[in-house]
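Participant: Here's my sequence, what's the structure:
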Amino acid sequence: MDNYEYMNKSSINENLICEICKNPFIDPVILPSPCEQTFCLKCIQSNLENHSNNCLKCNKKSLSNTDLKNESPILRNMLGKLLVKCCSCSEENIQRSNFSEHIEQKCPKRIVHCSANDIQCPWTGHFDELNQHVNNCPYEELRNFLTKLINDVRRLDELNQLQINFQTLENKFQQQQNQIQQIENENEILNKQINEMEKFENENQILNEQINKMKNFEIELKDLNDFLQLTNILIENFENKIKFLQENLDEFYLIQIKNETLNELYQKEQIQNDSLNKQNQSLQEQVLQNKQEFEQLNQYCEQIQVNNQQLNQQCLLNNEENNHLNEQNQYLQEQLLQFKQEFEQLNQHCEQIQADNQQLIEQCSQYNIKIDQLTINIKRLETKLYQPIIQSHKIADKSNYQNNQLEEFIDKCQTSLIVNLNGQKINDHDIDIVINTALINKQCQSLILWNNCLTSYSISILSSSLNINTTLKKLSISKNHLSDIAIKYLSESLSFKNSTLKELVLSSNEITDQGLIYLSNMLKINETLVVFGLQDNKITDKSIQYLSQVIQFNNKVIEEISLYSNKLITDISIDYIVNMIRNNQSLKTFWIWDCQLSEQGKYKLQQSIQSKIDFDLQLESID
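Facilitator: Below you'll find the predicted structure:
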């Protein structure tokens, strides 16, 4: 039901009352013939889902949502004219059809944000408190300063992006340098190949000279053969003459002297001939050997010519590739020169950026100091602002109060890790004892305060101690009936200074939407809390939607959320919860059973974790 109550409910015509919820119809629908009964749309849908699909009256005809027809406009107008009273501001005689306009635009108790919300002011409250807050809002007073600070942070982000771009360009320049070095290495290899080809050409030239010498030797050999033939002809002539002399014995004596002379000459010629024969034989052997060597040289020359031809072709190809590489090298040299110029400009720009960045870092450091001081001042101002509320809960003559039994109970705890004060009836008198003994002296890591009598005053004192505590990791304050003001104190403490608390359990405290909004704003800032328990409270879809959006967009550390046994959570929040589960990467556990969720809503939740690994979703089983 919306946040209103009916004026003189007993006088409302009973024909306008739903038989299921016993309240005037909301979105009335009529059942088909023959029953033709009228019910609220949600009432009849819930009845059909949870019980049966048969008609509620005759229990005969099977029904579905398509069988439900809207009631007549006359009945809707009558219902819209019913007078209601706003539960927030107590304004009376509001027509029910105008209540939405009242709660959104006119109600002085409607929830609004501070006008300085754009510069991170976390305040939310009633509309009638807005002017008082704005007049004292420290964020509004510091608007110019905070706006300049936000702009400086944005500029710093831009400078960081520019530095990343510079690094990318520098990497690209290094790649170009490596490519140029590779081309130079290939060029060096080609030059070595060209030098080897020049060596082959020199060897070829030497071989050609040897071939020329062989040709000259062949010419000399041919001359010697001609001379030998001539010598043989002379010997033959001498032999013919001797034969002729023998035949002519008569003339023998006459020519005996000549014959002797000729014999001597013949002997000399014979000796010379033998020598020539030996020389000729030696020359022939040498010629044969030279011919063999010549054939080998010819084969070697042919092979050299083939190799030379291949080398010439390779040289042509290498020359073409070398020309191409030279052109590419020239292009890269030009590009390198251009990159060097750009790199020098970027270096100058980077030096200027680094100088500006250093200046901004120094300014940010100064701003952080100022922000810390302003935060302290804000805390003091808020303490003064809410001091009348706190004063109403203060205990007179508190300095003389003692609770020896409580101190002994805490001291007897077996370990300093856990201090369990469940059901110890702790009240405003005892909170200082708990802080001094459990948090300061024992430095416990887990503090359990279930089933006690804590008020907003106790929570304010405990919250102040959390600002300086560095050991407490788990805080459980369940079943204490905490007010929204108490939740506000706790949320503000965990929004700023505390950096150790990892688990916060606030179950069964009757926390309302306003309290959850305070806690959600805390989760926007807190980067330590990983477990958040809020089961069995009085939160509705409105604050659940806000919490889901905060977890989806603003929190990156939360791992476990418990919302079970919150009877006012319905299918209206399902889409927001589904988006939160799908888009938040840190969330691993979500418990939401025993709420007013339909089977379709539960099915949507189960489908939302299909792409998640080891995600723990706890809800009732689907029928």
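Participant: contacts, neighbours, all on C-alpha from now
Facilitator: Will do.
Participant: Can you name the element that comes right after the host helix or strand of residue 374?
Facilitator: Using DSSP states H and E, residue 374 maps to helix 256-385. On the C-terminal side of helix 256-385, the closest following helix or strand by DSSP H and E is helix 387-391.
Participant: What are the contacting residues of that following helix?
Facilitator: Helix 387-391 has contacts (Cα atoms under 8 Å, 6 or more residues apart in numbering) with 456, 457.
Participant: what does stretch 453-472 give?
Facilitator: Stretch 453-472 is contacted from outside by 390, 393-394, 425-428, 431-432, 435, 439, 443-447, 480-483, 485-487, 489-490, 493-494, 496-501, using Cα under 8 Å, 6+ apart.
Participant: Go through those residues and flag which are in strands.
Facilitator: 446, 447 (DSSP state E).
Participant: Here is a second sequence; please produce its structure as well for comparison:
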Amino acid sequence: MTNNYEYMNESSIDISLKCVICSDPYVNPCSTPCDHTFCRSCIIKWIEENDRCPACRKKPITIQSLRATDRIVFDIVDRLLVRCRACRQSNIQRGNYDEHYNKYCSNTFVSCSAADLKCSWQGPRDKLQDHLTVCHYEMMRPLLGNLVNTVNTLNEKVQQYENQSKEHENRINSLESENARLKDEVNLLKGFCTKQNPNVDHNPRLEEILSRCHSYSTVMLNDLRLDNFDIPYIIRKVLIVKQCSVLNLSNNLIEVTGFELLANALRSNVTLKRLSLKGNRAQLKGVEYLATALITNSTLEVLELETNSIPDTAAYSLADMLRRNHTLKDLFLGYNDIESRGMEIMANALDHKSTLEILSLAGNKLNDKCIDALHRMININQKLQRLYLHENGLSLEGKTRLLHIVNAKKGFTLNI
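Facilitator: A predicted model of the protein is given here:
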């Protein structure tokens, strides 16, 4: 409000009550550590461009070092007499000017008291009463007020119903997901119970193969059309009883539920070093189950997940696993649906602490957008020695750039 008043006798005001920056009487005065006083807004603006007191130029000052001026100074400057420029009323104490301007000044522009009812009138305060005598909004206030209150109440109820609807929708989605999960578990338990029924034989070929396997050995169960129902038996016989070090389950019919069972088994397994699951149907959830399990697993060194319909969004769970796992050395993710964004997410996870030595992303959907992320990964990661990127969408220029990058890294193999 300072611009709307003028001092009655400014020349008589003691210079000790004036700010040396703006030359006006103090407004909201504050003092520096060297006991010089200024308007708060003036000294703050000064400090933004200078670090020395504008009065003595000796001591450095900061905004944090400013302190409130003694109360007596506030009282003196607030009692200075001013004249309102709008209505020309004189002898108003400066400390009372805001109240005068906001409540009493006849020339201050104000809004109609029915502005809450959408009256758009604005004018000098001394014209307000004349307007109110003809203001249709104010005349209809009792009716319009009730209508406004009713509308507000209805809007609140509509909002409540919308919130309840969203809550019910979320609850339904949650129940549907839970129902689908329970159905999978029921089907799995049915299959498991069938396998345990002495009147029903296990897969004869599977039993025959496992009967010939030795403890702590390599177990090859690829290309046998094994499905989710075979997984509990495999876990029990291969991982628990025989404690094999290598398990090959490539090119079977294992889906998400089977991946979940294998992931649960990996959490406590301490013998399996290589697991091949290429050519199955992991999809997003299957990868998430495995990635979560490998965060705590400290044995597995090689994981093969080629051709598993793995989407780009699986990169988030894989990246989280790569940051926290300290055992995995080889990760094969070829011939899935991973794009450049997913590659960037995983590349950012492969920092200098990573143990990964081989990474295969051949046959995915990568393009030149991920080259910067690959560059950083190759430079930062000290363990990674082989990177397979062939059969992607990299341009000739992109491939050439990558080759220049890896040429500077001794012993590094890049297949593009």
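Participant: hmm, back to that, apply the buried test to the contacts of stretch 453-472 of the first structure and list what passes.
Facilitator: 390, 426, 428, 431-432, 435, 439, 443-447, 480-483, 485-487, 489-490, 493-494, 497-501 (16 or more other Cα atoms under 10 Å).
Participant: need the strands for the stretch 501-623 of the first structure, in chain order.
Facilitator: 503-505, 531-533, 560-562, 589-591, 616-618 (DSSP state E, counting those that start in this stretch).
Participant: Provide the aligned range in the second structure for the fourth one.
Facilitator: The counterpart of strand 589-591 of the first structure in the second structure, using TM-score structural alignment, spans residues 386-388.
Participant: just stretch 287-295 of the first structure next, same as before
Facilitator: Going by TM-score structural alignment, stretch 287-295 of the first structure sits over no part of the second structure.
Participant: related to what we said a few turns ago, output the strands of the stretch 501-623 of the first structure as a markdown table; include the columns distance to residue 334 of the first structure and mean neighbour count.
Facilitator: Output for the strands of the stretch 501-623 of the first structure, formatted as a markdown table (distance: least, Cα to Cα, whole Å; neighbours: other Cα atoms under 10 Å):
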| stretch | distance to residue 334 of the first structure | mean neighbour count |
| --- | --- | --- |
| strand 503-505 | 63 | 19 |
| strand 531-533 | 61 | 20 |
| strand 560-562 | 60 | 19 |
| strand 589-591 | 60 | 19 |
| strand 616-618 | 61 | 15 |
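Participant: want to throw those into a markdown table with distance to residue 547 of the first structure?
Facilitator: Formatted as a markdown table, the strands of the stretch 501-623 of the first structure follow (distance: least, Cα to Cα, whole Å):
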| stretch | distance to residue 547 of the first structure |
| --- | --- |
| strand 503-505 | 15 |
| strand 531-533 | 12 |
| strand 560-562 | 11 |
| strand 589-591 | 13 |
| strand 616-618 | 17 |
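Participant: With residue 605 of the first structure as the reference, name the closest of those strands.
Facilitator: Residue 605 of the first structure sits nearest to strand 616-618 of all the strands of the stretch 501-623 of the first structure, at 8.3 Å, using Cα to Cα.
Participant: Show me what that closest one is in contact with.
Facilitator: Counting by Cα under 8 Å, 6+ apart, 588, 589, 590, 591, 592, 593, 606, 609 sit against strand 616-618 of the first structure.
Participant: Same list, those, but as JSON lines with distance to residue 219 of the first structure please.
Facilitator: Converted to JSON lines, the contacts of strand 616-618 of the first structure look like this (distance: Cα to Cα, whole Å):
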{"residue": "588", "distance to residue 219 of the first structure": "104"}
{"residue": "589", "distance to residue 219 of the first structure": "108"}
{"residue": "590", "distance to residue 219 of the first structure": "111"}
{"residue": "591", "distance to residue 219 of the first structure": "114"}
{"residue": "592", "distance to residue 219 of the first structure": "117"}
{"residue": "593", "distance to residue 219 of the first structure": "119"}
{"residue": "606", "distance to residue 219 of the first structure": "108"}
{"residue": "609", "distance to residue 219 of the first structure": "103"}
